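Enquirer: One predicted model, sequence on top.
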Amino acid sequence: MNESVPTDWLDQPARPLDQAAAQAATERQGRLTKPPGALGQLEYLAIRLAAMQGRTCPAVDQVAITVFAADHGIAAAGVSAFPQSVTAAMVRNFLRGGAAISVAARSLGAQLSIVDVGVAHPVEVPADAVAHFYKHAVAAGTADSRSGPAMTPAQCAQALDAGRASVDAALAAGAQLYIGGEMGIANTTAAAALACLLTDASATRLCGPGTGLDAAGVAHKVEVVDALIHRHAADSAGDALEALRRVGGFEIAALVGALVRCAQRGLPALVDGFIVSVAALVAQRLCPDVADWCFYAHQSAEPGHRHVLDACGAQPLLALDMRLGEGTGAAMAVPLLRMACDLHAGMATFDEAGVADGQ
């Protein structure tokens, strides 16, 4: 960054994967009552989780889902189909248990937390709130990045730290898997601009309808992102953290901090759609070993997501044409990880079943 930012913790290395546990899990897969490789990617998922958790038979029973909410100054450019007030309204919906991620969390038995890192309108916590709520507001939304950086260095550092704190809290509560979600009107514009700066892709390639723009709305969004690239590219060239500060959002920065912290502390992360994948790309640029600790849940219907996944070197587990955000796509992939673990631990070996293994 161009100014001093207290983010030294980002330089801490990721926890190494446990190669002995991975080898033991691989050997176990070879002894299970099935042809080698017959369970395809489910075998690979179980072995990767074993390396992450340092145990031959991993588990993802305890899932922490944290949704970061914030608003964006770039919304003033008219890049969203909805007004900023929807961000606060959706936070209340999360807290009451009425949103898609709320339903998914209940279905999974997951712990759901909502973190306000910069919602522009007041958030009233309902008396019947069913999710944990944390106020870590940096400001009432970012600045309009058409006229300057979206965040000051101190604000960016504070947002990153909100993500770090959420992972530390999840681990203290016994989490075995972390999902980060987001809510913020205009955040697909911020994410698209950030991905353009990181990958040199065009705005046309990375801009999509977001929450429901029509063709004219998408064309306008492309114009806005093009202007952001023109304004900020030279000052952020080769510096992912500076790109984040200039065109990102508080919730995107929090997700970056969370994914880096997951890698540092050895907590597997399940990455959601377009916006979280852009945060993962930033996190990987800051700490390449973050890639070892991430599963990518799905390829969303947002047009730029495939490009971002490729930039991350990621192969998504699902493709369901989802584009809701909130962490919902990641939640859909949790049963797949659980099944991989259950098959790995629960199937009999050839010796246990008294079946010849053909060798």
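Expert: Thanks, I have it.
Enquirer: going forward, measure contacts between C-alpha atoms and count neighbours the same way
Expert: Fine.
Enquirer: Tell me who's in contact with the residue nearest the centre of the chain.
Expert: Note on the chain: the residue nearest the mean C-alpha position is Val276, at 3.5 Å, using CA atoms, centre = their mean. By CA atoms under 8 Å, 6 or more residues apart in numbering, the residues touching Val276 are 180-182, 252, 255.
Enquirer: how about a cut-off of 6 Å?
Expert: If you count contacts by CA atoms under 6 Å, 6 or more residues apart in numbering, Val276 has none.
Enquirer: With Val125 instead?
Expert: Applying CA under 6 Å, 6+ apart to Val125 gives no contacts.
Enquirer: let's see 10 Å
Expert: Contacts for Val125 (CA atoms under 10 Å, 6 or more residues apart in numbering) come out as 91-93, 95-96, 131, 133.
Enquirer: Tell me the secondary structure at Val60.
Expert: Here Val60 is recorded as coil under DSSP: H, G, I helix; E, B strand; the rest coil.
Enquirer: take a look at this one as well, against the first:
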Amino acid sequence: MIPMPQPQAALAQAARERQSQLTKPAGSLGRLEDLAIWLAARLPSPTPMRLKPMLAIFAADHGVATEGVSAFPAEVTAQMVINFLNGGAAINVLARQHQISLAIIDVGVANDYPNNSQSIAKLFRTPIANGTANLRHAPAMSEAQCQKAWQIGFSIAQEAAKAGKTLLIAGEMGIANTTAAAALICALTGHAAEDIVGLGTGINPASRALKVQVVNDAIARATASGANSAQDWLREVGGFEIAALAGFYAGAAAAGVPALLDGFITTAAALVAVKHDAAIGQWLIASHASQEQGHRLALQALELEPLLDLGLRLGEASGAALCVPLLQSALALHGEMATFAEAGVAASNME
């Protein structure tokens, strides 16, 4: 296990002291003050500069899609990759608006698609296989495949850190990946499938009942095979993109760069990463609470409080991208507001 750097408590204290001197009532900017202090300990500076965000979308297919757990056919994974590359998806709009560099990493898309040299986003094709096996009936991937996917994500985060990025964001695309994510969350938290499984891409109640059964069957199968550690469960019921996401969060933490979580699937991956090494949790921020049923329970397991709750369930890192200007604002207020002394304003005389 790679030793993780630690947030710097002295810088957090310096940032906290600065907050107490800014021309505002103490605590009047609420969580924006907490965010500035949290980031100061990790960027690291008592007054951090504007964030340089990077966003990676990991894409892969899932064998469990054949069980009918998604409202969309499996070929949509490849079609959405094309949409990302052509700049037409929601995340493309948000990345452009908030000046976030965007890369697409294919770690196991089953259907072929053209590689357009005029693509808007960078494409990295590193497919491990044409999707995972059906997790209801067999391990989703082999140990070697799981390690390869993890390492791909880890390396992407490390390269982004070396390039000077100071906020790392990951998204995902993979039809049926909410089933894999739900199974992981159930396995790693002990919650029942009925409490975690949601509507995913918009399935009906009958399909949700099937999805609950699929998750229960997968957990029973993996338990019987001896699954115990987070890595065991990732291999048994995860996905290539989920393994890459977990590796991405590990790579961000190892590089000492904050990582911003998106929705249900990325939170399941973060849970795997933190169960593997608890120190990774010190580098994670939760962007939002999605509409997916079990997301808040997964965030509670990570002891993270989301910044937003807008009823989103799109994925793609759309919720995370929406939080980038919020984080930028927290740092701008922290660094650019005048102190009472600088502005010649009398400070509060209340202790």
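Expert: That came in fine, so what should we check first? These numbers come from a predicted model, not from an experiment.
Enquirer: What is the equivalent residue in structure 2 for the residue nearest to the centre of structure 1?
Expert: Mapped onto structure 2 by TM-score structural alignment, Val276 of structure 1 lines up with Thr266.
Enquirer: And its match, how far from Phe248 of structure 2?
Expert: Distance check for Thr266 of structure 2 against Phe248 of structure 2: by CA to CA, to the nearest Å, it reads 10 Å.
Enquirer: who touches both of those two?
Expert: Common contacts of Thr266 of structure 2 and Phe248 (CA under 10 Å, 6+ apart): 169-170, 242.
Enquirer: related to what we said a few turns ago, can you tell me how far the residue nearest to the centre of structure 1 sits from Gln158 of structure 1?
Expert: Applying CA to CA, the value for Val276 of structure 1 to Gln158 of structure 1 is 18 Å.
Enquirer: what does Lys34 of structure 1 give?
Expert: Separation of Lys34 of structure 1 from Gln158 of structure 1 (CA to CA) stands at 50 Å.
Enquirer: between these two, which one's more packed in?
Expert: Gln158 (23 against 15; other CA atoms under 10 Å).
Enquirer: Need the nearest residue in space to the equivalent of that one over in structure 2, chain neighbours excluded.
Expert: When structure 2 is aligned by TM-score structural alignment, Gln158 of structure 1 is paired with Lys148. Leaving aside its sequence neighbours, Lys148 of structure 2 sits nearest to Ile128 (CA to CA, 6 or more residues apart in numbering; 7.6 Å).
Enquirer: what's around Pro114 of structure 2, how many residues?
Expert: Neighbour tally, Pro114 of structure 2, other CA under 10 Å: 8.
Enquirer: which ones are touching the counterpart of it in structure 1?
Expert: Mapped onto structure 1 by TM-score structural alignment, Pro114 of structure 2 lines up with Glu124. Contacts for Glu124 of structure 1 (CA under 10 Å, 6+ apart) come out as 88-89, 91-92, 95.
Enquirer: Pick out the one among those residues with the largest number of neighbours.
Expert: Val91 (26 neighbours).
Enquirer: Where does the match of Val276 of structure 1 fall, secondary structure wise?
Expert: Assigned by DSSP states H and E, Thr266 of structure 2 belongs to helix 264-276.
Enquirer: To what extent does that helix diverge from structure 1 after superposition?
Expert: Here helix 264-276 of structure 2, set against structure 1 after superposition, deviates by a mean of 0.6 Å using mean CA distance after the TM-score superposition for structure 1.
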